[in-house]
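> The following comprises the amino acid sequence and a computationally predicted model.
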Amino acid sequence: MALDLEKLAKVWSLATRGVGGECDNAMAIAKAMVERHGFSVADIPDLLRANEPDPFEEMMRDVRRRAEEEHRRAEAEREKKAQEKKKHQEARKAARDKETAWRRAHKRQVDEIIKRCGGYDKVFENTPDEQRLVDAVAPWYSRVERPEYGEGCYSETWDGKESHDQWTPRTLDALRNALPMPVNISDALTEYKKWEAILAERAMVARYKRKGDVELQPPVRERRWLMSDLVAWGLPANNISDLMIRVQFQIDRDWNDPKEQEVVLRDLARIQAAHKSDLEAAAKAAVQRTAEKPKRRKPAKTASQRRAQVEEILASSEGQELTLRQIAERVGVSPATVLNVKRRGVTCSN
C-alpha cells in the first residue's frame, strides 16, 4: 500500500504543533507510517514538500474549472431559451390553428350578418333604436381633448360624467324615455338580450375581419345596464315564472350582491301572499257553488209519482236548461223515461 501523504501531513502537523502527549502520539504514528516504506522521520518534511501542489498548476486547474462551470451554465441557459422558444412557437401555432378553425366554423354566419346588414360597414352603424338613445343624451354630450395622455387622445362625457361613471338623473331619464320601458321582467330581459345579440354579431364580424374589439356606444351600454338592473332587482316578480327568470339571470351574471338576494325574498313573499289569496278565493267559490247546487229530489215510490216529478221539472223554467240525464238523475229514472214523458207532453199539447 502506498504511503498516504495526506494523512501523513495531518499527523505530522499534530506532531510538530501539538501539545504534550498529543505531540508524542502523533510523532510515533508518523514514524511508524514512514518506516514501513523505508523512510525515516527526517525524510518526512521532504516527502510532504514534494507532495505540495504547484501554485501555478492550482491556479490553472481553478481557471479550467470555472471555465467548465461557465460553459455548463451557458449550455443550460441556451437549452432553457430554446425550450421556451419552442413552447412559444407551439402556443402561437395552436392559437393560429384555433383561430383558423373558429373562422372556418363562423364564415357562413358572418357572411349572413354582412348580407343582412347590407355590407361590412353597415354592420357597425347604429340601428334606429341605438340612434334614438344617442340622440336622447346628445344635449349633454361633450368631447374634451386630452393631450396629456398622448396625441389624439380625448375623453367623452355626458352631463359631466364619463361612460364608466354613474350617469346623472336627467341623462338616465332621457335614456328611459327614448324607448318604451318594459313593464315586466320578461320584456326587460328581451330588450337586454337584443343589445347583447347586436354586440355579439358585431364582435363576431370584427374578429373574423381581424379588426379588433368592438363595444356598444356608451348611451346604448347604459340602457343595457338599465335593463340588466330591471331584470335583476328593479321590477317585481309577480309569479314563479318571473322569479325563475330573475334567479337564472342573477346566476348567469355571476354577481354577489345582497340586494339581489333581498329582492328574491321580497318576490317570494309577494307570490306567497298572492297564492294564499287565490286559494282563499277558490275555496270560497267552491263553497258558494256547493251551496247553490240544486238538491236532488227525494225519489218517488211509484212509477206514476216519478213521471209526475219529471213532468213538473219539464214544465219549469229550470227544466228548460237541464239535459235529459240531469233530470233523470234528480228524479231517479232513466233518461229514456224522461224522453218518453217529454214526447208525450209535446203530443198532448199538439
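Yes, it's here. Residues are numbered from 1 along each chain as shown.
> From now on I want contacts and neighbour counts done on CA atoms only, so please keep to that.
OK.
> Next, the contact list for V110, please.
Taking CA atoms under 8 Å, 6 or more residues apart in numbering, we find V110 in contact with E201, M204, V205, Y208.
> Most neighbours of all those, which one?
V205 (24 neighbours; other CA atoms under 10 Å).
> For the contacts of V110, could you give me JSON lines that also reports secondary structure and distance to A67?
Below are the contacts of V110 laid out as JSON lines (DSSP: H, G, I helix; E, B strand; the rest coil; distance: CA to CA, whole Å):
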{"residue": "E201", "secondary structure": "helix", "distance to A67": "62"}
{"residue": "M204", "secondary structure": "helix", "distance to A67": "57"}
{"residue": "V205", "secondary structure": "helix", "distance to A67": "58"}
{"residue": "Y208", "secondary structure": "helix", "distance to A67": "54"}
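> Check it against this one:
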Amino acid sequence: MSEFNLHTPVCDLLGCAHPVLLAGMGGVARSDLVAAVAEAGGYGVLGMVRESPELITQEVAAIRSLTNHPFAVNLIPAATEARLLDAELGTCFDLAVPALCFFWDVVPEAVARAKKAGVLVLHQVGSLAAAKAAEAAGADVVIVQGVEAGGHVHGTVGALVLVEQVARAVSIPVIASGGFATGAGLVAAMALGAEGIHCGTAFLATAESFAHDDHKARILAAMAEDTVFTDAFALNWPPNSPVRVIRNSVTDALGHDLMGHHPDRLPHEVIAQDGGKPLLKFSTDSPLRTTTGDLEALAAYAGQGVALINDLPRAAERLAAILAEAQIALARMNRLTHAKPGAME
C-alpha cells in the first residue's frame, strides 16, 4: 500500500516532520515529554503557565540537552500577573526560544512583543472572534479548541463546526484541538481545513508525561461520558473559566450544579501538597508526579478523546500510532471513493 503524504505547510513553518502538536499542558508538558514528541517528529510545547523564570530556564535547558528540534513555550497572558508575565517573556527572549504559544483572551501587546523579538507565535482560541483577533494581532498559527477539549476550555462550540468555520475565515494556518487523539481524528481535522492537530489527553497518557500515575490510570479507565464540563475548579484562575475533567467526588457532590462557581465564593481547603506548596480543593491544580495527598479530589483533566485512549506508551509510540492510523483512515476513504456504484466492500 502506498503511503499518503501527511506533511503539511505548517510543518515547514514550525520545523517539524509531522502535523501533530503536543498541547502545552501546565505541569504536565515538561521537558521530557516535549523533547520526546519533538524527537519523534512532532511539535512539542512546554507548559510554563505562571511558572517562575528559573523553572522556565531549567526546563528549556533540559529540552535542549535532549533534542535539537524546535519547540514552543506555552504562556497565558490574560491569566498571569503583569510582572510575572513580563519576567516570563523576558526569560523566553533571553533564551532565544523559537516560539511562544498563548492561550485564553488575545492580548495584542504580548503578541506584538513576541513578534518584535523575532519569535513565532501560536495562539489557542475557542471562538471565531478570538481567531480573527489573534490573526489581527499578528499570530502566525491559530489553534482552534473545540468544547470537547480537556483542561481549560475557552469556547462553547464543538470542533467539527468551529475548526471549519475558522479555517474559512482566516488566512494563517489552523490547528485543530479538542477530542483529537487518533489518526482518524487527524484526517478529519485536515478535511475540515486544519493543517494538523493539537493533542493533550493523548500525550498526557504517556510514559514521559509529568502527570501522576493516578491521573494516567483514570484516563485509561474513563469514557467520554465520564468527563464533565464545570467551572468548579476555579481557584487560582480568573472567574468564568470552565474546565473539562474526569468526574470525581467533587463533581459528583455538585450534582447538576456544575456551573456558576465564582472563586471568591469557594472554600480554601488544603487537600494535597506539591513540592511544599499546599494544593486546595476546587483549585486548578492537577495531580503531578510530585503530588501527595487526596489525589482523587484534584482536577484530573481529560478531553472527550479519552474514550479512544486505552494504553500508556512512550510518546514516540503514541505519535507513530497516530500517523499509522491516519494512513489506514486515508486508505479506507480512498477505497470508498473509488468503489463502483453498487459494489460491495
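All right, it came through fine. Predicted model, so just to flag it, every value in this text is computed and none were measured.
> Can you calculate the TM-score here?
The TM-score (TM-score structural alignment, normalised by the length of the second structure) is 0.18; 111 aligned residues with a CA RMSD of 7.1 Å.
> one step back: ok, which pair from the contacts of V110 of the first structure is furthest apart?
Using CA to CA, the pair of the contacts of V110 of the first structure lying farthest apart is E201 and Y208, separated by 10.6 Å.
> and V346 of the first structure, how many residues sit next to it?
So V346 of the first structure, with other CA under 10 Å, has 10 neighbours.
> Can you list the buried residues in the strand or helix carrying it?
Per DSSP states H and E: V346 of the first structure is located in helix 335-349. By neighbour count on 16 or more other CA atoms under 10 Å, the buried set for helix 335-349 of the first structure is P335, V338, V341, K342.
> Reformat the residues you listed as a markdown table; add distance to E196 of the first structure.
Formatted as a markdown table, the buried residues of helix 335-349 of the first structure follow (distance: CA to CA, whole Å):
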| residue | distance to E196 of the first structure |
| --- | --- |
| P335 | 66 |
| V338 | 69 |
| V341 | 73 |
| K342 | 70 |
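> Name the nearest of the residues you listed relative to D46 of the first structure.
Using CA to CA, these come closest to D46 of the first structure at P335, 145.8 Å.
> correct me, but the closest one touches V341?
No: using CA atoms under 8 Å, P335 of the first structure is not in contact with V341, being 10.0 Å away.
> Strands along the second structure, start to end?
Using DSSP state E, the strands of the second structure run over 20-22, 44-47, 71-75, 99-102, 120-125, 141-145, 151-152, 174-177, 197-199, 227-230, 243-246, 270-274, 277-280, 291-293.
> Ranking those by mean neighbour count, which comes first?
Neighbour counts (mean count of other CA atoms under 10 Å) averaged over each of the strands of the second structure peak at strand 174-177, with a mean of 31.
> Show the residue spans covered by the strands in the first structure.
Under DSSP E, the first structure gives strands at 141-145, 154-158, 161-162.
> How about the second one, which residues are buried there?
By neighbour count on 16+ other CA under 10 Å, the buried set for strand 154-158 of the first structure is T157, W158.
> Could you list every helix and strand in contact with that strand?
Counting contacts by 3 or more CA pairs under 8 Å, 6 or more residues apart in numbering; DSSP states H and E, strand 154-158 of the first structure packs against strand 141-145.
> what angle separates the strand it packs on from strand 154-158?
For strand 141-145 of the first structure against strand 154-158, the angle by axes from the mean of the first three to the mean of the last three CA atoms, to 10 degrees is 160 degrees.
> chain center to strand 141-145 of the first structure: distance?
35 Å (CA atoms, centre = their mean, to the nearest Å).
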